[in-house]
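Participant: Structure of the sequence below:
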Amino acid sequence: MQKIVTTKNFNSIFQQCDRARTYKKLIAITGNEGTGKTIALQQYERDNENTFKIHCLKTMKAKELLTAILFSLGESFTGSPYQMTFKIAEILNSKEKPLLMFDEISTLGVSHLIYIKDIWDMVENNCGIVLCGQHYFITNLEKAVSKFKVGMPEFLSRISSFTELDEITNQEIEYICKENGIEDCNKYFNLPNFRVLSNIIKNLKEE
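Facilitator: Here you go, the predicted model:
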C-alpha cells in the first residue's frame, strides 16, 4: 500500500470541497492528468459524511449518469430522467451539508451537463457541488456557450469559481518517495505527474 501524502494540490482540493460544502457553491477544479485529483476526492469522500463521489465516463449516456448519481447516494431508483433528477434532489435536500463531487467531469457532453444544472437548481440552497476534471473542461464549456448550446450559458454562470491545480514539483517527488520508504529520490526528479510516480512506487514495492 502506498502512503497518501498531502501535496499542495491535495490540500487545495480539500479546501475547495470544504468551501463548496460550507457555502453551498458549485465550483470547478481543473488540472492535467496525474495532478492528484482522483485520490484527493476519494480521500475527502472517506473523511466526510454526506459526501458522494461520481466517477464520470465518456461511454456514459445521460440517463446512466443519473443512475450513477443515485447509486452513489445509496438509492436504487428507475424512472424517467425527470423523475430521477427530482429523486436525486429530494435525497440531497434531506441531508445535512451534502456534497456531490464529479470526477472526470471533462469526459461528459452537453446533454449530461444539463442534468447537473437541473440538479443544482433544485439543491443550491442545501448542497455543494464540485466539478473536477481536465483543463479542457472549461475550454469545451466556453465553446458550447459561444455556440449557444441550450443551457450552457446558464450552466457556466452558475459556477462560482475555478481552481487550477499545479504540476508536480521535485520537492513533492522527494517528499512522496521518502514517505514511501524510497531514499534515492533524485533519479525520479522531473517526472511528468503523480501517476507516473505512483506506478514507480508500486513497482518498487513489488520487488
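
Participant: alpha carbons only for contacts and neighbour counts from here, please
Facilitator: Fine.

Participant: Not counting sequence-adjacent ones, nearest residue to E174?
Facilitator: Leaving aside its chain neighbours, E174 sits nearest to C185 (5.5 Å; criterion: CA to CA, 6 or more residues apart in numbering).

Participant: Pull up the gap between that neighbour and K147, please.
Facilitator: Per CA to CA, to the nearest Å, C185 is found 48 Å from K147.

Participant: neighbour-wise, which of those two wins?
Facilitator: C185 (15 against 11; other CA atoms under 10 Å).

Participant: Report the separation between the more buried one and F137.
Facilitator: Distance, C185 to F137, using CA to CA: 34 Å.

Participant: ditto for L113
Facilitator: L113 is 11 Å from F137, where distance means CA to CA.

Participant: Same drill for these two, tell me which one is more crowded.
Facilitator: Using other CA under 10 Å as the criterion, L113 and F137 rank with F137 on top: 22 against 18.

Participant: Does that one touch E104 like I think?
Facilitator: No: the criterion here is CA atoms under 8 Å, and F137 misses it with E104 at 9.1 Å.

Participant: For the lengthiest helix in the chain, which helices and strands make contact with it?
Facilitator: As assigned by DSSP state H, the longest helix anywhere in the chain is helix 8-23. Judged by 3 or more CA pairs under 8 Å, 6 or more residues apart in numbering; DSSP states H and E, helix 8-23 is in contact with strand 26-30, helix 37-47, strand 99-103, strand 128-133.

Participant: let's see this one next to it:
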Amino acid sequence: MTTDFKKQVQEKLANYIAQKGSQNKAAHSLTGVSSALLSQMTNDNWDQISETMWRNVASQIGHSSKEWVCVETTDFKMINYFLDDAKQNANVFAMTGDAGSGKSKTFELYIQDSKNSYLLSCAEYWNRKEFLVQLLTAMGVDYSGFTVAEMMNEIVKKLKSQQTPLIILDEADKLPDTVLYFFITLYNRLEDHCGIILCATDHLSKRISKGIKLNRKGYKEINSRIGRKFIELKGVNFTDVTQICIANGVENSKDIKEIFNDSEGDLRRVKRKIHAVKNRV
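Facilitator: Got it, this is the predicted structure:
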C-alpha cells in the first residue's frame, strides 16, 4: 500500500470528521473503528495501522483508489436542488428514479460536504430497532443499552439541537411497513426542524397508491406528509452520457453513441461500457 493512498485517505478522513462534527462522532459512525485509530491516521502515526484497517476506513468513508470522474447530470442537479430545499427549509420530499440513475452516488457526494446530513441505504431485513441503530450510527451517537423508545427520543433530541439537519432515506421502498411508519413519527416530532428525503424506484409510489386504495394503516398519512406527490427524476439522456464519457477519457463520437445506445439509461452500464471501450484491443 502506497503512501499516496494513505495520504488520500487521510485527507478524505479529515473532511469526514469535519462533516460529522467531531472525531468521536466520526468513530461511532464507522464499524470496527475507534477514536484513537482515527487520531493515529490524522496525525501520521501509521506504524501500527494494518493495510486491512486502511482499506476498511477508506471503504467506509467513500474513498476509492480507482479514478472515476463524476459529472453533474440532469438528475444530479435536480436531486441537489431538492436536497438543499429540504435541508434549508425543513421540507419533506419523496422522489423516484430508475435503478442506475445515479441517485445513491449523488446522495453520497452531497453528505460529504453537508454537515448534519445523514444518509441511510435501507434494506429489507431492517426491523424498527435496526432502523434506529442505523440512523444513530450515521449520526455518530452511542446507543449502547438504549431501548427503541430511548433511541427515538435521542434521535429527536439530537436533531432538534442541530442547525438545518437532513435525513435521506435511500431505497426506502425496501422498508417493511412497520419501519416505514417511523417516517410518520419522525415527521411528526421533527416538523419544521428537520428535512427528510424519501427516495426509491417507482415501486414506492405504486406501493403508496395501492396502500391508499386498500386503506392500509399509515399510507394516507405518509402520502399527506410528502405533499401527495412524488418527484420523478428525468433519467439519463444523451448529453449526460456524452459529458460522462468525455470526463472519463472517451471522446470519439462513435464510441459515445455506442455507449449511450448500450446503456439503457443505467449509469452502471455506462461506467462498464466506458471501461470496455478504453480497454478495447
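
Participant: Looking at the helices and strands packed on helix 8-23 of the first structure, spot the one closest to R158 of the first structure.
Facilitator: strand 26-30 (6.7 Å; CA to CA).

Participant: And for the alignment partner in the first structure of Q134 of the second structure, nearest residue in space, chain neighbours not counted?
Facilitator: Structural alignment (TM-score structural alignment) places Q134 of the second structure against A68 in the first structure. Of all residues not flanking A68 of the first structure in the chain, I54 sits nearest, at 6.7 Å (CA to CA, 6+ apart).

Participant: distance of the one you found from E90 of the first structure?
Facilitator: In terms of CA to CA, I54 of the first structure sits 18 Å off from E90 of the first structure.

Participant: which of these two has more neighbours?
Facilitator: Neighbour tally, I54 of the first structure and E90, criterion other CA under 10 Å: the higher count belongs to I54, 22 against 14.

Participant: which residue ranges form the helices in the second structure?
Facilitator: Assigned by DSSP H, the second structure shows helices spanning 3-20, 23-28, 35-42, 51-60, 74-89, 103-112, 128-139, 148-160, 177-190, 203-213, 219-225, 238-247, 253-263, 267-278.

Participant: Please name every helix or strand in contact with the shortest one.
Facilitator: Based on contacts counted as 3+ CA pairs under 8 Å, 6+ apart, the elements that helix 23-28 of the second structure packs against are helix 3-20, helix 35-42.

Participant: Quick one: closest of the helices and strands packed on helix 8-23 of the first structure to K63 of the first structure.
Facilitator: strand 99-103 (15.3 Å).

Participant: matching residues in the second structure for the closest one?
Facilitator: Going by TM-score structural alignment: strand 99-103 of the first structure matches residues 166-170.

Participant: That stretch: average distance to aligned residues in the first structure?
Facilitator: Stretch 166-170 of the second structure: mean distance to aligned residues in the first structure after superposition is 0.6 Å, counting by mean CA distance after the TM-score superposition for the first structure.

Participant: hmm, who's touching that stretch?
Facilitator: With CA atoms under 8 Å, 6 or more residues apart in numbering as the test, stretch 166-170 of the second structure has contacts from 86-87, 90, 104, 107, 116-122, 194-200.

Participant: Make a ChimeraX selection of the buried ones in those.
Facilitator: Entered in ChimeraX, the line below selects the buried ones among these, by 16 or more other CA atoms under 10 Å:
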select :86,87,90,104,107,116,117,118,119,120,122,194,195,196,197,198,199,200
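
Participant: out of the helices of the second structure, deepest packed?
Facilitator: Comparing the helices of the second structure by mean neighbour count (mean count of other CA atoms under 10 Å), helix 23-28 ranks first with a mean of 22.
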